[in-house]
Structure formats: C-alpha cells, structure tokens
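Participant: Structure here, sequence nowhere to be found:
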C-alpha cells in the first residue's frame, strides 16, 4: 500500500474506530499481538496494554509475537514495562511460521513464561550496524545445527564502537536470562553469532519453557507454574481463563503510520513545500495550514526515531537553498542544489537498517522529482518575468505618456497617470503638448515631445 494512502486510512480510522470491549474483572487472559517491526507504536501499544491489564485485574497477559526485530530504544521500553508489570506476561511466538528474531528474542527472554508454536524460530539477535552490515561482515555462519557450537575462528576484528554495542547487548540479554533462569550461554551466542533455534530445539536448549499449538494450549501448560513478578513468587492459575484481545486504538494506529520513515519524510516535504507556497502567495492559508500540520507531524515522528543529524542538516540546507531559489531566482542552480541536498539528507536521515524502518527508494525518487519540478517552475517564472515589461517601480514610468500642464523655459509640470509631476526637457514645450517620459531623477521626470 502506498505510504500516503496508509496515512489517509489511519487518519480516517481515528474517527470511526471503537475501543475494544472493556475487560471486566474476573479470570481473563489479555492478548496483545506484536506483528511486524518493533517501533515506537509497538512500544506504546504494549505499555498501554499492560497498564490496562493491571487496571482490569487480568490474570495473565499473553504477548503473541511475530517480528523480524526492531529499534533498540523501543525494545528496551517494552522490556522495562514487562519487568515492571504486576500482571505476569507470557511471550508466545505464534502462529506457525512466525519468528521472534532480534528484538523479539530479548522480549521473549524478559517474559515470565515463554512459549513457541511448532514451526516457529527464535534468535539472530546481533545488533545491526548502520549501513546494514553487521560488524563489517560478522562471523562465519554456524556449520552444524543452529543449536550447536558455532565457528568462532577467523572472525574479522571489530572496532571499539561495534564491540561496545555487542558487549552491551550480551550483558543485557544475559541479565534477562539469569532473571528468568533460562539458557544464558545460548542467549550470548544469539547476539555474538546470530544463532537461531527452532521451537523444538529452543525447548531442548532451555531457551523457552514449552511449545504450544494455541493460546488455550499455552494456558493449560502454564497452569501451576511459579513465576517471579517483581519481588514476589506467584503461582499461576490459568486453567479455564477467558481470552480477550486488546486491540490497538486510533492513537496507536496513527502513531504506527507516522513513525514509518517514509511517511515521516513525506510529511516533512509536504510541510516544507506548503509553507514555501504560503509565503510565495500570502493570504491563501490552505497551503500554509496543511503544511504546518504535516511539518509538525513529521517533526514529532523524527523525535521518536533514531535520526542522523548530518542528514537533518542536509535537509535544512536543502530547504534554505530552495527558499533562496524562490526569492532570488538563479535559473535553477540554487533549486537543483537544494534538491540534491534534500535527497542526500533523506537517504541518510535515519540511523537504522532495521527491517521495516528503511527509507524506500521510491520515496527518495519522489522527493527528487518534487525538488526538480519546483526548481523548473521557479526558473520558468524567472525567465518569463525578465521578458515582460516592468509594471512597478521607477522603471515602469519609462515610456509613459503625459500632457504638459504648464511650462517655462526648459522646465515645467506635466500630468501623467492623473498625477502632476515636475519635468524637464531638452526642447521647448507648451501647455497642452503631448509628451513621453524618457527618464526619471528622483521626483523630476525627463520628457520629450511625443511624435
């Protein structure tokens, strides 16, 4: 679906969505679904879902996961919410064919209960370096099955920043593994070597607690297990729980759309050009109003996403050059330079290659075409304006016709366009003579007799 269409649908749904039925007090398991890349919208949805479960007295929260990974900041916000939740959380990789890769692995390790449906997988939790290549090529892939020892020889050396990121991630996931009494050594391999496991192998390696076909199966197997919630050991009583889904509301849906880097860029460009057109044609209000709204939404999205300030600086430079082209036409030179700066800035604006958070080439192409079109329009207007006769200022009076009101010697007064001007002429004139303006010196006109 095109990004702009997705935005329109999300905004439209904001006015017609109804909240999911209130979960009443009683024996209920609340289900939160995580599908796709984990970002600010996912974090907001899960935090609000956990809060709602606590307020409504839910017995258990089931976090159904199918994700390729996501942003580190959003992942950590979700884990903090799980660790602080007074309601036990069961991470469940489902349905069959789903995965808990990268950030999903950390979230599953943080959950009080972890389960996987048959045909799912977990792992590949290595942090992704900017540019999409993990640590300059990463290690050699495992030669045996994904649960066995990997090949750690011949790995390329990592620079300090990459080693720092990996060590930080390893310490984080090992801490979660120790908190939940799960396999910390495999968790470290998932980070350092991008190791992955199938559902059956994950149970064998004590990475997850069990496999389950459905949520009801998960609730049955979780019955009687003891988990630590905060500082208290809680024995789960999940048999016969009712199941309720917590649906994303309009806020989460809109947030998920505008935090798409492609949508954020489109909003910024619409906002920038809308405001530029408002300044070029003051009083129309529509371009300026729409532009201001889009620009604020775009800037809000940028505040939630990892941004490269060099890219943002290039975008600001591009906007400045575009505005300069509009006010001091250079026949496209400034506008083209501004367009190039805008495209380069957009290409490097977001500091991530996480799946689902990369900038589309089609969006970059649209930005380039819009910048080129704007430059061509301004250049065409500038060329046409140079060919037209001057209609304002001192120059517009040259060639204007008038009539002598009174004259004495080489000077007198003439009437031009209904105004009385002092005038001089190299030839003698008389009252009533028709004249033509040939020059102007301050408030004195230079005239000659019209032929």
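Facilitator: Noted; the coordinates are in hand. Fair warning: this is a prediction, and the values are worked out from it, not measured in the lab. Numbering: from 1, shown residues only.
Participant: From now on I want contacts and neighbour counts done on CA atoms only, so please keep to that.
Facilitator: Fine.
Participant: all helices of this protein, in order?
Facilitator: For the chain, the helices defined by DSSP state H occupy 3-16, 40-55, 72-84, 103-110, 160-179, 184-192, 199-204, 215-222, 250-258, 261-280, 286-304, 309-327, 333-347, 361-387.
Participant: which of these sits most buried?
Facilitator: helix 103-110 (a mean of 27; mean count of other Cα atoms under 10 Å).
Participant: hang on, the earlier thing: using TSV, lay out the helices of the chain together with distance to residue 25.
Facilitator: Shown next, in TSV, are these (distance: least, Cα to Cα, whole Å):
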stretch	distance to residue 25
helix 3-16	27
helix 40-55	9
helix 72-84	21
helix 103-110	26
helix 160-179	30
helix 184-192	37
helix 199-204	34
helix 215-222	18
helix 250-258	24
helix 261-280	40
helix 286-304	34
helix 309-327	48
helix 333-347	49
helix 361-387	47
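Participant: In addition, the following structure is provided for comparison:
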C-alpha cells in the first residue's frame, strides 16, 4: 500500500471517529419525559385549574405527551367546558387514561375522555352515564330538552374530530348508557386499552394521531420516563374544602365558635378561630353551586337562636331555628351528582348539634344574667352583722361599727325612729352606700312560757 493510500485511509478513520463522537450524545440522550396528572375527584373549578397548570407545565418542558389518569363520578358542566377547551388548545398531545382498574369516567368524565387526543381505558373500568342533571328543581320538559340538546351539541363539536363513534356517544347522554372498556373499544369510543402506564406508552409508540386542529402527529414514547405533577398544597386544600360535607361542618363549627364569643365576650380565641373557619368554608362553598334559598334558611335559623337568647320562648324559637338551619344545610349545595351535595345524615347531625349547643349556651347566659351578684359589697345585703361599738357621737348619733365576714364596717340604722343597737347585738344589712352599711336591728321573738297556772 502506498503512503498516499495510507494517508487517505487514516483520514477516513479520523472522520468516522469524529462523526461517532458527535452522534454519541444524541444516541445516548433519553427521550423527554411524559408529564402525568392525576384527576381522581369530582370535576369542579379546582380540577380545571390543576389541569390547566399541568398543560402549561408540559408546554414549558416540551413534553412529548401529557398522561392524565382519570377516575371521577362527574361534576360541573361549566368546569368540564373549561377543561375540554384547555385540552383542545394543548400543544402537547393529551392522553386520558381511565385507571386503575375499578375506576370510572361518569358524567363529566365521559366528556373529558372523548375530548382527548388519545382515549384509553384500563381493564375493569367503565365510562358513560353522561346525561346532564339539574338537582333540586323540577324542570319543564322544554327546558330539560334544551339542556340535553346543549350537552349533545357540546359533545358533537369535538368528538367527530377525534374519529370516535358519535351515535354511541350520544346514547351515553340521551339514555345514560355506560360502557365497559371492551365495549368502548369495540364501539370506537376509545382508541386503546392497556393494563398500566408503561404498557400504554409502549403501545402508543409510533402511532399517528389526529390533533384537534386537523393535523397529524406521530407519537414517539418508547422508553420515555413518566414524571408525576402532583396537585399543589393550595389545590389539595381547596379540593378538600370543595367537599360539601366538609365545607358544611367547617361552617357550623365556625358559627358555633363565634356564637360562643358573643356569649362569653373577651375570650378572643373562639372568635378568631370561628372567623377563620367561616372564611375557609365560604371559600370552599364558592367553588360549588349554591342554592340561594338555603342561604336564607340558614340566616333565619341563626336569627331565631339570637332571639331565643334575648327573649326566652321556652324553646320554641330554638326549635324553629334548628329546623330552619337543618333544612338550609340539606339544600345548600345544588350539585348535579350525589358527591357534590350535602348528605342528609351530615346535615341532620350538624343542624341538631348546632341547635342543641346554641340553646345550651343561650340558657347558660340567661341564667348568668338572672343570678345574683356573687362578688362585691352587694353580697352582704341580707346578711347578719354583730355590733362592736356604740353610736359615735356626731350630729345624728346613729353611726357605729359592725363586724361582718371578719371585717369592721361603719353602719347606720336606716330608720330614725329606731335607737342605735347595743354592742354585741345583731343587725341585718339592708343596703350599701359607698363604705356605709344601712342596717336594722334584728328583733328576736320573745319566748313565751307555755305552762299553765291553776287559778285556785
């Protein structure tokens, strides 16, 4: 081999080595992680805020997809619309996965499932039963039909773009039909089934999906790590307060503490804690649909308790207040599903507890106002004192000293026609004027001899 050929071969080897070194970081670099959100609660404004925050974070991280583990009985249609709009605007493809086994996507959850770029279900899950419900009122047939048609139009606005079965989806609204994972896959309501997250991403790798804007996108998810984005502390707190039962209990506890502050003024701590609990309860109830008639029932109940404390009615006002307060609690939250309403047992227990404790506090306060003063000079009124000195020589000649409760006090007979009592005699305190006791002598009944004498 000539020297020039050796140089050419050496040069080619160097070039291949440089290319290998340059391509090594690209080959060794792991794919971008998939961001995972968990929505296992009722659909309400806190859920919508968490989803929007997660999609924005996925956009910031340039995540190849967002995986949403969903399990919900349903929720508010207004929050559902916000979440569907956020999914449609998302830069990263959204995969909604009903998991784990035993979970469901009922009512509002079915709308979210059909809005996703990829709809998936785990074995043993179900979805559907999406007929809209307006709780707490009897709907006119025309109004009921309008609400149903509005929900159907909302579903049709995006389900055809996802390539899913429109007829089967409409049955979930019109007849509240629910589908298992196998039925949903067979009817083309979902795209895939998988037992776990890793299997789901592996099955989706290389699949081409239709985005909401009509564009096609291929998913590259093989080996992609999954990073969980948990709800923030604020979202967890608000999610708990959005539970109607908990919000009602916090509200009642706050009202009791404030009522205690009014009955025992100056304690400060009950009033401060009660105000905090009331604010937290109102914060949570603000996230829920409130029945305004129930608010008036609650206010009427509180007013009756206050009137009972001021104008005793032998318990009639307290009983009426308890009934009004309990009825208000039972109808306070006008949610579309049972999970977003106050349970009857919770309302009855809270209402009766509030009524009994409020009546007890009012009764204690009334007894305290009617009882005699137990401290101060007024407690000596009606007590017996012992005269220790004779009358002091002055203009009236009626002032003297008495001993009562181990103390010496100046005393004066209240009636001018009575002479000053003698030392060691007893007097009764009738009034107190400053440091002077107004007294009157104690007249002991004379003992009569009950024996008889024979006149003879």
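Facilitator: Looks like it came in fine. A quick note: this is a predicted structure, and the numbers were derived from the prediction, not measured.
Participant: on that earlier part again, and the helices of structure 1: which comes nearest residue 91 of structure 1?
Facilitator: helix 103-110 (5.3 Å; Cα to Cα).
Participant: what does that closest one correspond to over in structure 2?
Facilitator: Aligned by TM-score structural alignment, helix 103-110 of structure 1 falls on residues 108-115 of structure 2.
Participant: The matching stretch: how far from the chain's middle?
Facilitator: Going by Cα atoms, centre = their mean, to the nearest Å, the spacing between the C-alpha centre of stretch 108-115 of structure 2 and its chain's C-alpha centre is 26 Å.
Participant: Once aligned, what mean separation remains between that stretch and structure 1?
Facilitator: Superposed on structure 1, stretch 108-115 of structure 2 shows a mean distance of 0.7 Å to its aligned residues (mean Cα distance after the TM-score superposition for structure 1).
Participant: With stretch 51-59 of structure 2 instead?
Facilitator: Once the two models are superposed, stretch 51-59 of structure 2 sits on average 1.8 Å from its counterpart in structure 1 (mean Cα distance after the TM-score superposition for structure 1).
Participant: Just confirm residue 285 of structure 2 contacts residue 245, I think it does.
Facilitator: No. Counting by Cα atoms under 8 Å, residue 285 of structure 2 does not reach residue 245; the two are 10.2 Å apart.
Participant: for the helices of structure 1, which one sits closest to residue 411 of structure 1?
Facilitator: helix 361-387 (34.0 Å).
Participant: counting contacts, what elements does the closest one pack onto?
Facilitator: helix 261-280, helix 309-327, helix 333-347 (3 or more Cα pairs under 8 Å, 6 or more residues apart in numbering; DSSP states H and E).
Participant: Over in structure 2, find the residue span the longest one aligns onto.
Facilitator: So that's helix 261-280 of structure 1. Residues 244-263 of structure 2 are matched to helix 261-280 of structure 1 when aligned by TM-score structural alignment.
Participant: Please apply the same query to the shortest one.
Facilitator: Structural correspondence for helix 333-347 of structure 1: residues 316-330 of structure 2, per TM-score structural alignment.
Participant: what sits against the closest residue to residue 259 of structure 2 other than its chain neighbours?
Facilitator: Computed as Cα to Cα, 6 or more residues apart in numbering, the closest residue to residue 259 of structure 2 that is not its neighbour in sequence is residue 358, at 7.5 Å. Going by Cα atoms under 8 Å, 6 or more residues apart in numbering, residue 358 of structure 2 touches 256, 259, 305.
Participant: ok, residue 358 of structure 2 to residue 396 of structure 2 distance?
Facilitator: Using Cα to Cα, to the nearest Å, residue 358 of structure 2 is found at 56 Å from residue 396 of structure 2.
Participant: And for residue 335 of structure 2?
Facilitator: Shown here: residue 335 of structure 2 relative to residue 396 of structure 2, a distance of 83 Å by Cα to Cα.
Participant: Comparing these two, which residue is more hemmed in?
Facilitator: Using other Cα atoms under 10 Å as the criterion, residue 335 of structure 2 and residue 396 rank with residue 335 on top: 22 against 10.
Participant: What about the nearest residue to that one once chain neighbours are set aside, how many residues nearby?
Facilitator: Spatially, and ignoring its direct neighbours in sequence, residue 335 of structure 2 is nearest to residue 341 (5.3 Å; Cα to Cα, 6+ apart). The local packing of residue 341 of structure 2 (other Cα under 10 Å) involves 22 other residues.
Participant: Now do the same contact list for the equivalent of residue 185 of structure 1 over in structure 2.
Facilitator: Aligned counterpart of residue 185 of structure 1 in structure 2: residue 167 (TM-score structural alignment). Applying Cα under 8 Å, 6+ apart to residue 167 of structure 2 gives no contacts.
Participant: State the number of residues packed around residue 408 of structure 2.
Facilitator: Residues within reach of residue 408 of structure 2, counting by other Cα under 10 Å, total 14.
Participant: gap between the residue found closest to it once you drop the neighbours it is linked to in the chain and residue 423 of structure 2?
Facilitator: In space, and not counting its chain neighbours, residue 408 of structure 2 is closest to residue 402: 5.6 Å by Cα to Cα, 6+ apart. To residue 423 of structure 2, residue 402 of structure 2 is 9 Å away according to Cα to Cα.
Participant: Of those two, which one has the most company?
Facilitator: Between residue 402 of structure 2 and residue 423, residue 402 has the larger neighbour count (other Cα under 10 Å), namely 26 against 15.
Participant: wait, isn't the more buried one in contact with residue 420?
Facilitator: No. Using Cα under 8 Å as the test, residue 402 of structure 2 is too far from residue 420 to be in contact (11.7 Å).
Participant: re the thing from before, show me what the residue nearest to residue 335 of structure 2 aligns to in structure 1.
Facilitator: Taking TM-score structural alignment, residue 341 of structure 2 has residue 358 as its aligned residue in structure 1.
Participant: Could you do residue 298 of structure 2 as well?
Facilitator: In structure 1, residue 298 of structure 2 lands on residue 315 (TM-score structural alignment).
Participant: what does residue 201 of structure 2 give?
Facilitator: Using TM-score structural alignment, residue 201 of structure 2 lines up with residue 219 in structure 1.
Participant: for that match, what are its contacts?
Facilitator: 238-241.
Participant: okay, those residues in CSV with distance to residue 73 of structure 1 and neighbour count next?
Facilitator: Conversion of the contacts of residue 219 of structure 1 to CSV gives the following (distance: Cα to Cα, whole Å; neighbours: other Cα atoms under 10 Å):
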residue, distance to residue 73 of structure 1, neighbour count
238, 32, 21
239, 35, 16
240, 36, 13
241, 33, 18
